[in-house]
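Peer 1: coordinates only, sequence not included:
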């Protein structure tokens, strides 16, 4: 990614936050020191070291802009007196890597004591005003004007118009948190990845609740819902009570049903679990939100946990020699024409409940999609093309596929028959072909391989038509092309690339974190990736099927009598 070393997030370093008071001695050479003291955090905000040259000053400025304390005081101390007071950076934050500074050519009329500095870096992405992350690629260039003060110290008089932050500073200052909203049918909670300042730890829960009550990130507002009525916000600070419970006191919800109150509780409890292990004491205007449950843990709202996997009894399957077999040590054919050889099965998908099967089958003029009960006759839908992606189920009554790399079709059941309609994918593809397409386990998003990159888009079907809006394009490491994708959970993906050194990655759904799996035992090209309900990853190369449970695992050969030319898959 933009030439930087790919690695996992490191978000546990001390950062600066909140207000303090400046102590400036009365002298002709002031040195401002601001102290931030919240809870157990007491961190000085110092100006750049005395004697810092213009190039080092600009690099230090880029490192300091991530800290939001006192309106980015640490960054302002790098600016001239007038600019320090008047600097109003644009909303959002550009994250960059490989930061370099070089002297810019001086103009003829440049006065003494002025240095133009060229700032060069690789773009990593942007923290948007709603605290979500959007990957970006390419080179960043800016020219800053630095002037020497009468005391000999250099200060920036013309900074960039927006916040430009080094990746190291960003990862040290911000922490990724999943904030939970409701899936498309409001039956369970789903994560929306956001970023909050990680220190002081005592105020983390309050920041998460502020994001929760502000609603989903802009990109997913049409794909997810919330049970929290508009205008409802924390009535008091989210804080720990004397008995250790975490108190969340919301303003009045209005006339809402008991079920809505339970959904609100699920959103709050699941959103807080990544930043606190305390039980949650949820209130409305100082009174218990749920009259029969004062203190809550995730187990108390487990009925709303997202559908992040298939039914435990649903089998794992594989397409082998155009027949469907069980993915086990015997590899017996499945019942019905999909296993007998009556259909020439090229790809298939099993519904999460295990009762319905979809298959892309060969026909004389191309391929067609069939859907039906598992073990039964699969009915053709009249949907044909030259090629179709592996079917991906959205619940037990809806299946998606990409046709000829151009159109995305979803097939839905009304309980009696199946019908197909096209999905609006113009925002997703930008005219590029779709090589792979998978619906997230919670049914709110699609991940697709488009033009050698991963595009993640929310599914907006609020008016009955499915539209994929505002895709987040996740670019992999330099000089690699993405060849396959699968959801590992509701907030992470497994991505295949054409790289020999790093053929498989674990990727956060927003594209910030790319963590490589080991390449040991794998050979290119990798043709298939699938993930079981326990998050075990299985990939196929020419020699066989390989499995790994963690990015640090060495790939082990899957002990089944099925070769590398097969297409294994799990329900979903």
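Peer 2: Received the coordinates, thanks. Only a predicted model underlies this, so the values are computations on that prediction, with no experimental measurement involved.
Peer 1: for the rest of this, base every contact and every neighbour count on C-alpha atoms.
Peer 2: Will do.
Peer 1: how many residues are close by residue 109?
Peer 2: By the measure other Cα atoms under 10 Å, the count of residues near residue 109 is 6.
Peer 1: for it, helix, strand, or coil?
Peer 2: Under DSSP: H, G, I helix; E, B strand; the rest coil, residue 109 falls in the coil class.
Peer 1: same deal with the one 3 residues further on?
Peer 2: Of the three states, residue 112 takes coil under three-state DSSP.
Peer 1: tell me the SS of residue 264?
Peer 2: The local conformation at residue 264, judged by three-state DSSP, is helix.
Peer 1: quick check: it touching residue 227?
Peer 2: Yes. Under the criterion of Cα atoms under 8 Å, residue 264 makes contact with residue 227 at 5.4 Å.
Peer 1: for whichever helix or strand residue 409 is part of, packing partners?
Peer 2: Using DSSP states H and E, residue 409 sits in strand 407-413. If you count contacts as 3 or more Cα pairs under 8 Å, 6 or more residues apart in numbering; DSSP states H and E, strand 407-413 packs onto strand 398-403, strand 418-423.
Peer 1: got CSV for these, with distance to residue 366 too?
Peer 2: Formatted as CSV, the helices and strands packed on strand 407-413 follow (distance: least, Cα to Cα, whole Å):
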stretch, distance to residue 366
strand 398-403, 11
strand 418-423, 18
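Peer 1: winner for burial among those?
Peer 2: strand 398-403 (a mean of 24; mean count of other Cα atoms under 10 Å).
Peer 1: any chance you could list what contacts it?
Peer 2: Under the criterion Cα atoms under 8 Å, 6 or more residues apart in numbering, residues 358, 384-394, 408-413, 434, 436-439 lie in contact with strand 398-403.
Peer 1: and stretch 271-278, by the same measure?
Peer 2: 177-180, 204-205, 208-209, 212, 244-246, 297-298.
Peer 1: can you give me the end-to-end span of that stretch?
Peer 2: Counting by Cα to Cα, to the nearest Å, you get 12 Å between the two ends of stretch 271-278.
Peer 1: alongside the first one, take a look at this:
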């Protein structure tokens, strides 16, 4: 937010305290000087006789306060404008906050004042609190008029842009990212009680204004527009908190009671438990409160169901087999080897044919299924794609597919398994580049997947599937630059005549990076990427999948990293392939050597 709170506005700042002080003076603060996320900011009303410039600056400062209803900001508006203004409509995030300047009057006889707001756009957050990166110039106008009052005429804003406009630093201070969860859309099975995949849907909620209640409201409101085609909610349409319920809080036993309106009254027990599972998963990201159990109540106060965290984990489909998490990579002969967990053991070859291949069948890339029962491998020339079992007696068999182009930059990319057992790969044939999926990893279930919103000159270089199978990460080269895109995977079909796959709604992730060379999913809704900003050096960083700004520091550097891998379990180390061979980064430690001549590090997936 633009610096300089004028005499007509100010703020009370409370460090780590949620109550108003009962003594002391008022101090003006500058919005740009708020590095501490634990600082709460409360705006002051306009002073009598304030100039138009003071009113504009005071209003913009009031937008950065921790007032959930913007009550103080409305005091800078005329009564009519205050009633019509809907701050929740959208939030425009600017790099440095809005700059203001007065402009000439637009209409003859207009005694008001017009101010122009300008800035560089970073993102827009819509009414569902979904973040969307945007670039370009922002422009908006504030019109002021004189309003009669008991203390004389006062300048007030009677026309303003929709929503709220904030600087990026203020946005990061006020809001926190939360994953709300919905169920992946699958072909109908008729069994409403079976385990289902949960898909995260990141949104931003105000971290100082009852984030728990706001998160529950957001879950009940349904998925964001971007994710909606690929997921469904267990809550009946129109479900909301019971009228009159304004705030929720867990009791001393960390049980949260959620009274719902009459729209949810018809839900049966299996459906109710699915609803409670969504809430329990969605509330895990909140550091401000701990919820171990959810109790849902009907509109008449009767109990609908209760569910604990352990029960919710049992109802949500797991993307892994529950086996120890191995780290996999290739040795200097192109054979698949592994190391258990975070141990310092010497790598051993996997059982089965992929641990024995050499020569023309030696591998250059590999992907291990999430149940760790099979692996897919691409031969060193990139031409052949195999899938083989990880048991001693298995045979290699015939390749699933062939690529017409061979060489380091051609052939098949590194394959990737989703949590549903489907195998994805890119055939980088420059004359016929294709995104392919093999249903359940079978050669006779191969499909070429259409990708919408991809320009004709764009080329897909790499693919990584999310564990839930509803989202896909792609490295796309366009106009000489390779950048990260996240797409939505939809499946259509009746479950009997086969499933049709498509990828749509591509959006940017890591938009601040000019070039991305490697990436891997590193949890439900973040990735670890290797790349560089414009004019910068190579770096590694965790980035959110919605394209919002990274909040952590860049990871310790390595020399020329070409591959990166992360586990769904954030307690396991990162893996990388650099000039030092295969290395790993345990939490709180430095990079450690694993295999000097190894390549292609992967975790299951």
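Peer 2: Received it, and whenever you're ready, just let me know what you need. These numbers come from a predicted model, not from an experiment.
Peer 1: TM-score for this pair?
Peer 2: The TM-score (TM-score structural alignment, normalised by the length of structure 1) is 0.78; 521 aligned residues with a Cα RMSD of 3.8 Å.
Peer 1: find me the equivalent region of the strand holding residue 409 of structure 1 in structure 2.
Peer 2: The aligned range for strand 407-413 of structure 1 in structure 2 is 434-440, by TM-score structural alignment.
Peer 1: which residues of the stretch 351-500 of structure 1 fall in strands?
Peer 2: Assigned strands in the stretch 351-500 of structure 1, in chain order: 356-363, 366-373, 379-385, 392-393, 398-403, 407-413, 418-423, 434-439, 445-450, 453-460, 467-474, 482-487, 492-497 (criterion: DSSP state E, counting those that start in this stretch).
Peer 1: average offset between the fifth one and structure 2?
Peer 2: Once the two models are superposed, strand 398-403 of structure 1 sits on average 1.2 Å from its counterpart in structure 2 (mean Cα distance after the TM-score superposition for structure 1).
Peer 1: how far is that strand from where the chain is centred?
Peer 2: 23 Å (Cα atoms, centre = their mean, to the nearest Å).
Peer 1: how about the last one?
Peer 2: Here strand 492-497 of structure 1 is found 12 Å from its chain centre; the criterion is Cα atoms, centre = their mean.
Peer 1: that strand - contacts with which helices or strands?
Peer 2: If you count contacts as 3+ Cα pairs under 8 Å, 6+ apart, strand 492-497 of structure 1 packs onto strand 482-487, strand 504-508, strand 528-531.
Peer 1: hey, which of the ones you listed is tucked in deepest?
Peer 2: Most buried among those, counting by mean count of other Cα under 10 Å: strand 482-487, with a mean of 26.
Peer 1: that one against structure 2, how far on average?
Peer 2: Following the fit onto structure 2, the mean deviation recorded for strand 482-487 of structure 1 is 1.5 Å by mean Cα distance after the TM-score superposition for structure 1.
Peer 1: where in structure 2 does that strand fall?
Peer 2: Mapping strand 482-487 of structure 1 onto structure 2 (TM-score structural alignment) gives residues 516-521.
Peer 1: re the thing from before, which one of the strands of the stretch 351-500 of structure 1 lies closest to residue 154 of structure 1?
Peer 2: Smallest distance to residue 154 of structure 1 across those (Cα to Cα): 38.8 Å, for strand 467-474.
Peer 1: mean shift between that closest one and structure 2?
Peer 2: Taking mean Cα distance after the TM-score superposition for structure 1, the mean distance separating strand 467-474 of structure 1 from the aligned residues in structure 2 is 2.1 Å.
Peer 1: which SS state does the spatially closest residue to residue 338 of structure 1 that is not a sequence neighbour fall under?
Peer 2: Sequence neighbours aside, residue 324 is the residue nearest to residue 338 of structure 1 in space, at 5.7 Å (criterion: Cα to Cα, 6 or more residues apart in numbering). Classification of residue 324 of structure 1 by three-state DSSP places it in strand.
Peer 1: what's the local residue count around residue 324 of structure 1?
Peer 2: 31.
Peer 1: correct me if wrong: it contacts residue 318.
Peer 2: Yes. Using Cα under 8 Å, residue 324 of structure 1 is in contact with residue 318, at 5.8 Å.
Peer 1: a markdown table for the contacts of stretch 271-278 of structure 1, including neighbour count, secondary structure and distance to residue 99 of structure 1?
Peer 2: Output for the contacts of stretch 271-278 of structure 1, formatted as a markdown table (neighbours: other Cα atoms under 10 Å; DSSP: H, G, I helix; E, B strand; the rest coil; distance: Cα to Cα, whole Å):
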| residue | neighbour count | secondary structure | distance to residue 99 of structure 1 |
| --- | --- | --- | --- |
| 177 | 21 | strand | 27 |
| 178 | 20 | strand | 29 |
| 179 | 28 | strand | 31 |
| 180 | 29 | strand | 35 |
| 204 | 22 | helix | 30 |
| 205 | 23 | helix | 33 |
| 208 | 25 | helix | 31 |
| 209 | 22 | helix | 34 |
| 212 | 23 | helix | 34 |
| 244 | 12 | coil | 44 |
| 245 | 17 | coil | 44 |
| 246 | 22 | strand | 41 |
| 297 | 18 | coil | 44 |
| 298 | 21 | helix | 42 |
